[in-house]
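**Student:** I need the structure of the sequence given here:
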Amino acid sequence: MDTNQKLICQCGCCQVIPPKKSHNRYTPKFIKGHSNRTRKIKPFDVEKAFWNRVYKRIENECWGWEGYLMPNGYGQLKVKERNVYAHRFSFKLHFGFLPDHLLVCHKCDNRNCVNPNHLFLGTHKENTRDMDLKGRRVTKPGKQKINETDAKQIRALSKDGIHVNMIAEKYKLKPCTIRNIIAGRIWKNIG
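**Tutor:** Model prediction:
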């Protein structure tokens, strides 16, 4: 490289690149830090990212979410640095609105489905009723692991000083469940 030759930064700033010894080995194109100026930063297209992760079938079949799945089975994507459920994003994308106080429920009971024809708005109560009608509730009323008498005994054992882990072993429950019974967060209706 000719030492008298002036190198101009190619980012468009028209500044002269200051000479360095390393320039004998290679010819620089940019002043340090200026190369990023030439890249055009494309805005992130959330809608395109959404469709890239959807396995779309015919209209009345489930459209599977092929992106990240939460441990609870619902799809998730990032929108403006926030994690959003994929089925909620799908509803808003197709219908244009999504009230904060309402849930987006599935007619198909497939948690990773994002087909707008399978989604509907409902309150928490309506979603629970729908879940009960379809038999999806994990513990239906009357099918719990313990009954009212057991809950009273658990509270009595705790008052007698029996450790939570011992009570949990006896009733084959998790210690956190026992703590919730003792604290009155669950089985509230008993004295």
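
**Student:** only C-alpha atoms for contact and neighbour calcs from this point on.
**Tutor:** Will do.

**Student:** Which strands or helices does the lengthiest helix in the chain pack on?
**Tutor:** In the chain, taking DSSP state H as the definition, the longest helix is helix 148-159. Helices and strands touching helix 148-159, by 3 or more Cα pairs under 8 Å, 6 or more residues apart in numbering; DSSP states H and E, are helix 164-171, helix 175-183.

**Student:** Make a markdown table from the ones you listed and add distance to residue 156 and mean neighbour count to it.
**Tutor:** Shown next, in a markdown table, are the helices and strands packed on helix 148-159 (distance: least, Cα to Cα, whole Å; neighbours: other Cα atoms under 10 Å):
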| stretch | distance to residue 156 | mean neighbour count |
| --- | --- | --- |
| helix 164-171 | 11 | 15 |
| helix 175-183 | 9 | 16 |
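
**Student:** Those helices: which one's closest to residue 68?
**Tutor:** When the helices and strands packed on helix 148-159 are ranked by distance to residue 68, counting by Cα to Cα, first place goes to helix 175-183 at 28.9 Å.

**Student:** quick revisit: nearest to residue 106 among the helices and strands packed on helix 148-159 would be which one?
**Tutor:** With Cα to Cα, the closest approach to residue 106 among the helices and strands packed on helix 148-159 belongs to helix 175-183: 28.9 Å.

**Student:** how about this one, so we can line them up?
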Amino acid sequence: MARFEAKTYRRPGGRCTVWLGSVSSTGHGSFRAASLPGPSRRGTVPAHLFAYQLEYGVIPRLGWSGADDAVLCHQCDFAGCTHPHHMRLGVKAVNRTEYHLRRRNLASPLADVRGPAGRIRAIATAVRTGLARGDDSIEERIRSAEAAGLPLTLW
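**Tutor:** The predicted structure follows:
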């Protein structure tokens, strides 16, 4: 638990909890929850899934299968968020539909020109820099990192 928490930055006011550990190409954090023998990455889980299950318990299958399997949906649209209250259980088809509807919002994290992995890496770097310098301006650094990925508009 302490090892997981050391890889997160909890923002004040219930805002997104930023993942500071390794990141997949989809922008989701990766956390080695167990060391299993062999060359595979068994034991590595998505950080947001680990955080959700710490808070709410193991996700039951509920009889779903295939395309209807349960997925975690980020209500905040930030793939690098590990705040369990920002997630809900859903199904893949609904999650994809919501994604396509919300990504057109130019202020959404989904519209970031760096992609989800580039966004979390930039924000995590901003947090790490602020922590290393003992800054009180980490939130300002995060806002700057978020704004740097917004698409250019004519208005």
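
**Student:** In structure 2, what range does the longest helix of structure 1 match?
**Tutor:** Helix 148-159 of structure 1 corresponds to no residue of structure 2 when matched by TM-score structural alignment.

**Student:** just stretch 102-110 of structure 1 next, same as before
**Tutor:** Correspondence between stretch 102-110 of structure 1 and structure 2 is established over residues 70-78, with TM-score structural alignment as the criterion.

**Student:** what's the span of that stretch, first residue to last?
**Tutor:** Stretch 70-78 of structure 2 has an end-to-end distance of 19 Å (Cα to Cα, to the nearest Å).

**Student:** All the helices of structure 2, in order from the start?
**Tutor:** In order along the chain, structure 2 carries the following helices (DSSP H): 2-5, 47-56, 92-102, 115-133, 138-147.

**Student:** Among those, single out whichever gets nearest to residue 14 of structure 2.
**Tutor:** If you check each of those against residue 14 of structure 2 by Cα to Cα, helix 138-147 wins as the nearest, at 13.0 Å.

**Student:** Which strands and helices lie in contact with that closest one?
**Tutor:** Contacts of helix 138-147 of structure 2 with other secondary structure elements, assessed using 3+ Cα pairs under 8 Å, 6+ apart, are made with helix 115-133.

**Student:** Where does the helix it packs on end up in structure 1?
**Tutor:** The alignment of helix 115-133 of structure 2 onto structure 1 (TM-score structural alignment) finds no residues at all.

**Student:** Name the residues of that helix that are buried.
**Tutor:** Using 16 or more other Cα atoms under 10 Å as the test for burial, helix 115-133 of structure 2 gives 116-127, 130.

**Student:** Spatially, which two of those residues are the most separated?
**Tutor:** The widest separation within those (Cα to Cα) is 21.3 Å, between 116 and 130.

**Student:** so stretch 18-26 of structure 2 aligns onto which residues of structure 1?
**Tutor:** Per TM-score structural alignment, the counterpart of stretch 18-26 of structure 2 in structure 1 is residues 64-72.

**Student:** what's the span of the matching stretch from first residue to last?
**Tutor:** End to end - Cα to Cα - stretch 64-72 of structure 1 spans 15 Å.
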